[in-house]
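S.K.: Below is the structure, and that's it, no one-letter string:
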């Protein structure tokens, strides 16, 4: 299997089990080795008392993209530490896109940058995620 094939199969398995991302209304729109793209259309129930997208919703979108990117190699991986900076508000009706990209992967640790933009290219948030591999895989790879 190519790295892209592995990423697509791992992503499909994760998506099948990811009730939280589906509950938020997210969509996995792209996956490749060390990279994932997810989108979310901001609905009224995503907005806080200021009538802007709740920071927790933006974080969840970035975190989900991060999860798919860091599991794209078929090694069970979880978040060890995340830091997010909110740069602009998301508004009801916005289509937010989170792009997660692997910067570094060695041993059990990885570093990923995730940026969230709206449909106009306005940067909403930047997140840095540190991952930690744990035992197991999403699927058993066939030996050649």
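M.R.: On my side now, so go ahead. Keep in mind it's a predicted model, so treat the numbers as computed, not measured.
S.K.: going forward, measure contacts between C-alpha atoms and count neighbours the same way
M.R.: OK.
S.K.: what's the spacing between the closest residue to residue 112 other than its chain neighbours and residue 34?
M.R.: Ranked by CA to CA, 6 or more residues apart in numbering and with sequence neighbours excluded, the top spatial neighbour of residue 112 is residue 102, at 4.4 Å. To residue 34, residue 102 is 5 Å away according to CA to CA, to the nearest Å.
S.K.: Among the two, which residue is more densely surrounded?
M.R.: Higher neighbour count among residue 102 and residue 34: residue 34, with 23 against 19, using other CA atoms under 10 Å.
S.K.: Next, find the distance separating that one from residue 71.
M.R.: As it turns out, when the distance is counted by CA to CA, residue 34 lies 8 Å from residue 71.
S.K.: circling back: shouldn't the residue nearest to residue 112 be in contact with residue 128?
M.R.: No - applying CA atoms under 8 Å as the test, residue 102 and residue 128 come out as separate, 10.1 Å apart.
S.K.: for comparison:
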């Protein structure tokens, strides 16, 4: 199975939020999610966590398409609100790929092209054995 598809299908939050994979390849990913009622905050706009989740899902797909990695830093500035019923699109592009870290540029837009948020994130390569050891599970 393609690495992007493997990560996409195996990520519980991506699945629980009903995200769709628009594009995914080594170093780049784009996902979408609809702003459903369950994602509205007390002001009846899309919750900031939904914008972050769209950006983070794309981030996870873009870096894990290259190597198994975990996110260790995020910075996301929100400029505009997501409206109920609209589609939010999260994009991530690797802008630095070193041996010990990767840095991504994040972009979150609305379906009509409005920029909702921009930021950066950093990932560290980690072996699958380290994931298994950290979770108390045996490797595999």
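M.R.: On my side now, so go ahead. As the structure is a computational prediction, the values presented were derived from the model and not from experiment.
S.K.: separation between the counterpart of residue 116 of structure 1 in structure 2 and residue 2 of structure 2?
M.R.: For residue 116 of structure 1, the aligned position in structure 2 is residue 108, judged by TM-score structural alignment. Noted for residue 108 of structure 2: a distance of 25 Å to residue 2 of structure 2, by CA to CA.
S.K.: So these two - more neighbours on which side?
M.R.: Shown here are residue 108 of structure 2 and residue 2; by other CA under 10 Å, residue 108 has more neighbours (31 against 10).
S.K.: Surely the more buried one is in a strand?
M.R.: Yes - under the criterion used here (DSSP: H, G, I helix; E, B strand; the rest coil), residue 108 of structure 2 sits inside a strand.
S.K.: In contact with it: list those residues for me.
M.R.: Residue 108 of structure 2 is in contact with 51, 54, 55, 88, 89, 90, 91, 115, 116, 117, 118, counting by CA atoms under 8 Å, 6 or more residues apart in numbering.
S.K.: And the nearest residue to it once chain neighbours are set aside, how close does it get to residue 39 of structure 2?
M.R.: Nearest non-adjacent residue to residue 108 of structure 2, counting by CA to CA, 6+ apart: residue 90, 4.5 Å away. For residue 90 of structure 2, the distance to residue 39 of structure 2 equals 15 Å [CA to CA].
S.K.: For those two, indicate the residue with more neighbours.
M.R.: The neighbour comparison of residue 90 of structure 2 against residue 39 (other CA under 10 Å) goes to residue 90, with 31 against 19.
S.K.: tell me which element the more buried one is part of?
M.R.: Secondary structure assignment for residue 90 of structure 2, by DSSP states H and E: strand 87-97.
S.K.: Pull up the aligned stretch in structure 1 for that strand.
M.R.: Using TM-score structural alignment, strand 87-97 of structure 2 corresponds to residues 95-105 of structure 1.
S.K.: How far off centre is stretch 24-33 of structure 2?
M.R.: Taking CA atoms, centre = their mean, to the nearest Å, one finds stretch 24-33 of structure 2 lying 8 Å from the centre of the chain it belongs to.
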